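Participant: need coordinates for the below:
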Amino acid sequence: MLKKFSIIGLTLILGTTPILASVFPHAIWKPLDEYTASKSENNVINQIAASEQVVSIMTPEPESQERINILLNHHLELANAYNSIGSYEKAYENFKLYIPFGESQGHDVSYAYAKLMTLQPSLEVFQLSTNSSAPYFGAKLEPTQGVIYGSYYDKDPYVGVAYNNEDIRSRYPAEESMLLVYLEFGQDIKTPYIQNMLNLAKEENKLVFLGWNTAGSTLDTANSSDFPLHQTPQEYIASTIEYLSSQGLDTLIRFGGEMNNGPSGRNVFTGEVDPAGFIESFQYVSTIAKQYDNVGMVWSPDDIGGLDTPFEMFYPGDEYVDWIGVSMYPKKYFLDQIDTSDNKDINESIFIAGEHANPIKKIEHIITFMQEHNIQKPIAISETGDHHFVRNLNIETTDWAKLQMQKTYTEMFYKYPQIKAINYFNNSLHWENSFALHDNDILLETYNALVSDELFIKEYGQPATIGYKNITNGGIEIGSDIELSVSAYYPYANDVNEISVKYWLDDMLLSEATQSPYTINVGQDALAGKSELKVEMIVNGEIKQTQAINLMHN
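Facilitator: Next comes the predicted model:
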C-alpha cells in the first residue's frame, strides 16, 4: 500500500514523492506520526522523543536514499530542538551527525559547521610565567615573545594629525611599539600628516604597520579617482617601498586588506570577485618588498567575509607572505539591526555576532584555515574595535564593548600566543559605529589598563619578559606567589555578567572572579599543603564546566 507523510514530514524528509511503506521498517510509522503531531503542536520535548526513536530505528538499516533522507532530517531537527532548550551537548552531537548526510545531498551545511564552533564550551587556565615560550616562526620583524601593539590616533581630537608624542602620552600613557598608518593606493607617502606619523615612528623607535588600501583587484585599478597616479603603478609601488626602507623604518605592509569582503578583491568594472587579480597584485608588491630586510608583507582578510569568498580563494602562497593578518570587529547586533526573524541564530552563528559575539570565536576562523593549510606564520590583528555606540539603532553599548575588549586583549593572547601584533581602530566615523577611545572614558580607561600589561611590548625590538602558560592539562608550578587567569566560553553567554569563575584549593573556596580574564593572585602560604586547584565556570548561577589541576610543589 502507499502511505504518505504529512506536509512537514514530506517536504523536509523525502521531498514530494510518495514512498512505499515496504521500504521502511514497520516500527517507523508510529514515531513518525508522533513527530509530525508534536511538531505541529510545537511540543519540543515530545518532538525530541519521537525523532530519537526514528533515528534509533533507521540508523542500523541498510544504506538507501530513503535512509539518508530520514536521518538527515531528524538529526537536523534534533540538533535545532536540543539547541532551543539549552541542551547544547546533544545539539552539538546531532549537528555533527547531520553534516555528512547534508553534504552528501549537496546541502549548504555552513550553519551546522558554525554550530559546531559556537556550541563547544571551553575552560582553559593560564599561569603568568617568566619562562613561558611563545611559538616563533622566524618571520620578518617577528618578536620572539610578546605582542607588538598600537593604535590609530589622527582622528583623536586630543592628538590630531600632528602626532606629537607628548599629546599621545597624555591620553595613552603606555608606550606603544607600533603605529597604524593608512595609505590609499596612489597617495604620496610623503604627504605631511603621514610624514608626521613616520617621523614619530623614527624618533620613538616604533614599527610602522602600513594599511595600504586599494580600490580594485588589479594594480592598474588599485587607485581611486581621489588619488590619480602620475607614474605607472609599478613605479609608484617601488618608490613608496624604497622610501619607507630608506627612512630606516621597520614596516609591515598590509596590502589590499579585507580582500574577501571589499573592493581590493573585486574587479572595478564588473564588481565581480577577482581573486586572480588580487593575488597577482599582492605577489608583485611582495616581490618588491622582499628586496628590503626591514619591510615585511601581511596578508590580511576580513575575519569571516562572505560565505562565497573563503580565505583560500585569495591566499597568494607562503613565499609571498610574512605575517597573516585579520580585521576583527565583534558585533553586538548582526548588520547593526535587531533581528527578530527565524534566521537570527543562523546569521549570528555563522558570523559570530549577537548572542555569539566573542573575539575568541571570531579568531578561530583564521586559526582553523592556517591549521588546515599548514601555514606557519605569526598572526597580526590588523584592525580591531569594540563599538560602544550603534549608530543605526542609536543604542549605547559601552558595557558590552568593555567585555569584548577585555577578552580580546587578554584571553585571546593567552589562548593563541602565535598572535603577536594588534592595532586598535580608534575612530568614530559618521556612517558607522563608534569604536573610538577618545570619546568614551570607560573604554579609554579599560584600554590603557589592558595594554599596560608586560605582555605588550613597549620598546620595539625588545621581546616581552613574560608569557601566559596554559596549565589546563598540566600542573601549576609553585615556588612563589602565583597569578592565574582563565579563558572561559559557553554558548549564548557572551554578554556582561553571564560568566564567573570560582577557584578552589582542595575543598576551600579561594575566590570568585567576575570579569574577564578572571584573574586571581595566590600567595605561597595559601598553597602550602594543598594538592589540587579546581576551577569552575559558572554561567548565570550554574556550574557548567570544571577543570582540576595538580599543584606541583618544588
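Participant: okay, CA-based contacts and neighbour counts for the rest of this
Facilitator: Noted.
Participant: what's the longest helix in the chain?
Facilitator: helix 65-84 (DSSP state H).
Participant: so how far is that helix from its chain's centroid?
Facilitator: Helix 65-84 sits 29 Å away from the centroid of its parent chain (CA atoms, centre = their mean, to the nearest Å).
Participant: next, the structure of the following sequence, for comparison with the previous one:
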Amino acid sequence: MVWSPSASPKQTIDDYYPGDNYVDWVGLSMYSVKFFNGDKKQPADYVNPLDLLDYVYEQYADRKPIMISEYAATHFSKAGNEDTTQFAITKMNMLYNGIKLKYPRVKAVHWFSLNTLEDSHSEARKLNNFSLTENMKIREAYRKMVSDPYFLSSVQTDNTNSKLAYRIYEYKNQVIRDNVTATFWAKTYDPKIQKVVVSLDGKQIPDLKQYPFEVSLNTSKLTTGSHQLKAVVYDSKNRVAISKTFVIKTGK
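Facilitator: This next block holds a predicted model:
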C-alpha cells in the first residue's frame, strides 16, 4: 500500500494519513515547472524540488520508506512557448543528487514521462512537456543520472552485490586514508548556481558547473596531517553567494 499525496498544500497532508497499520510506503507527487499554473506572471523556477520533499520526509521517513511517486521537470513550457531544457536538467540534478546525499530513506523514484501539451485530462492542464523520450538532451541527462551506482534498476536482495557497498558519509573529522570523492552540497537564495570554485591548500581545482559538485581527492599525494579544502559558490549573476573552508585530515 502506497499512500501518496501531492506535495502541496502541505498544511493538510497529515489529515489524510490512514495510519501506520495501513501504509507500507509513503509517496509524494511533485513537479518542477517554470511557471505556476502556466502563468508567466507567476515564476516558479526558484523552487528547489527538495523543498517539496522536505515536509513529508521529515514527518514519515523515520517509520516508512519514502517513494517519489511522480516527479518531472518541464523541458518546454506553454507559457511563452519557452524551451526549458537546461532548467529541466538542473532541477533533475538537484533532486537526484540531493536524494543521494541527504535523503537515504527515499527508496524509489518514478519520472512522470508525459507530454501534457498533447495528452492531459483537461485543456487547463496542457502546460508542460515532461516526456523523457522526446528531448534527446533530457534523455541523455537522465540516462547519465540513473547510471550512478547509487541507484538500482531492480530490487537487490544479495548483500554481496557490489552496488550495495556504495558508501556515502558526511565528513566529521575522520582521518581519510583512501581516495575519496568530495561532493559539495549548496543551497542558496538563487535557484541557479553558476559554478563552484574549489581549492585544496590554495591550489584551485577546475570549476564545477553542474550538480553534482564533486571532485576526486587522491590522498596518496597529500602529506599526513591537516589540509584546507575551500568551496566558493557563485550565483546566476556570477557573484559570490557563499564560501566555506573545511579542514580535512589525511593519514596512512
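Participant: from the contact counts, what lies against the longest helix of structure 1?
Facilitator: helix 44-58, helix 88-104 (3 or more CA pairs under 8 Å, 6 or more residues apart in numbering; DSSP states H and E).
Participant: repeat the analysis, applying 10 Å as the threshold.
Facilitator: Under the contact criterion of 3 or more CA pairs under 10 Å, 6 or more residues apart in numbering; DSSP states H and E, helix 65-84 of structure 1 touches helix 7-9, helix 29-40, helix 44-58, helix 88-104, helix 110-118.
Participant: may I see the buried residues of it?
Facilitator: Within helix 65-84 of structure 1, the residues scored as buried using 16 or more other CA atoms under 10 Å are 66-83.
Participant: that helix corresponds to what range in structure 2?
Facilitator: For helix 65-84 of structure 1, there is no aligned range in structure 2, judged by TM-score structural alignment.
Participant: stretch 36-55 of structure 1 now?
Facilitator: Using TM-score structural alignment, stretch 36-55 of structure 1 pairs with nothing in structure 2.
Participant: next: stretch 207-226 of structure 1.
Facilitator: Stretch 207-226 of structure 1 maps onto no residues of structure 2, going by TM-score structural alignment.
Participant: and the closest residue to Asp62 of structure 2 other than its chain neighbours, how far from Asp190 of structure 2?
Facilitator: Closest residue to Asp62 of structure 2 apart from its sequence neighbours, by CA to CA, 6 or more residues apart in numbering: Arg105 at 8.0 Å. In this view, Arg105 of structure 2 and Asp190 of structure 2 are 27 Å apart by CA to CA, to the nearest Å.
Participant: and if you look at Tyr171 of structure 2?
Facilitator: 26 Å.
Participant: more neighbours: which of those two?
Facilitator: Asp190 (16 against 12; other CA atoms under 10 Å).
Participant: a strand runs through the more buried one, doesn't it?
Facilitator: No. Assessed with DSSP: H, G, I helix; E, B strand; the rest coil, Asp190 of structure 2 is coil; it does not lie in a strand.
Participant: one step back: would you turn the helices and strands packed on helix 65-84 of structure 1 into TSV with mean neighbour count?
Facilitator: Shown next, in TSV, are the helices and strands packed on helix 65-84 of structure 1 (neighbours: other CA atoms under 10 Å):
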stretch	mean neighbour count
helix 7-9	15
helix 29-40	18
helix 44-58	19
helix 88-104	19
helix 110-118	20
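Participant: reformat those as CSV; add distance to Val208 of structure 1.
Facilitator: CSV is the format used below for the helices and strands packed on helix 65-84 of structure 1 (distance: least, CA to CA, whole Å):
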stretch, distance to Val208 of structure 1
helix 7-9, 59
helix 29-40, 59
helix 44-58, 56
helix 88-104, 43
helix 110-118, 34
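Participant: ok, which of those helices comes nearest Asp302 of structure 1?
Facilitator: helix 110-118 (16.9 Å; CA to CA).
Participant: which elements pack onto the closest one?
Facilitator: Using 3+ CA pairs under 10 Å, 6+ apart, helix 110-118 of structure 1 sits against helix 65-84, helix 88-104, helix 344-350, helix 359-362, helix 364-372.
Participant: repeat the analysis, applying 8 Å as the threshold.
Facilitator: helix 88-104, helix 344-350.
Participant: with distance to Lys458 of structure 1 added, can I get those helices in CSV?
Facilitator: Formatted as CSV, these follow (distance: least, CA to CA, whole Å):
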stretch, distance to Lys458 of structure 1
helix 88-104, 42
helix 344-350, 36
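Participant: residues in contact with Val247 of structure 2?
Facilitator: Asn173, Ser226, His227, Gln228, Leu229 (CA atoms under 8 Å, 6 or more residues apart in numbering).
Participant: to which residue of structure 1 is it aligned?
Facilitator: In structure 1, Val247 of structure 2 lands on Ile549 (TM-score structural alignment).
Participant: so Pro149 of structure 2 makes contact with Ala165?
Facilitator: No. Counting by CA atoms under 8 Å, Pro149 of structure 2 sits too far from Ala165 to count as a contact (9.6 Å).
Participant: burial measure for Gln11 of structure 2, as a count.
Facilitator: So Gln11 of structure 2, with other CA under 10 Å, has 9 neighbours.
Participant: kindly report the same for Trp111 of structure 2.
Facilitator: Trp111 of structure 2: 17 neighbours (other CA under 10 Å).
Participant: also the one 3 residues further on?
Facilitator: A count of nearby residues for Leu114 of structure 2, using other CA under 10 Å, gives 18.
Participant: next: Ser216 of structure 2.
Facilitator: Ser216 of structure 2 has 10 nearby residues by other CA under 10 Å.
Participant: mind listing what it touches?
Facilitator: Counted by CA under 8 Å, 6+ apart, Ser216 of structure 2 has contacts Asn179, Val180, Thr181, Ala182.
Participant: buried ones among the residues you listed?
Facilitator: Buried among the contacts of Ser216 of structure 2 by 16+ other CA under 10 Å: Ala182.
Participant: relative to Asp62 of structure 2, which of the contacts of Ser216 of structure 2 is nearest.
Facilitator: Once CA to CA is applied, the member of these that ends up nearest Asp62 of structure 2 is Ala182, at 26.8 Å.
Participant: report the separation between the closest one and Val26 of structure 2.
Facilitator: 31 Å.
Participant: noted, bye for now.
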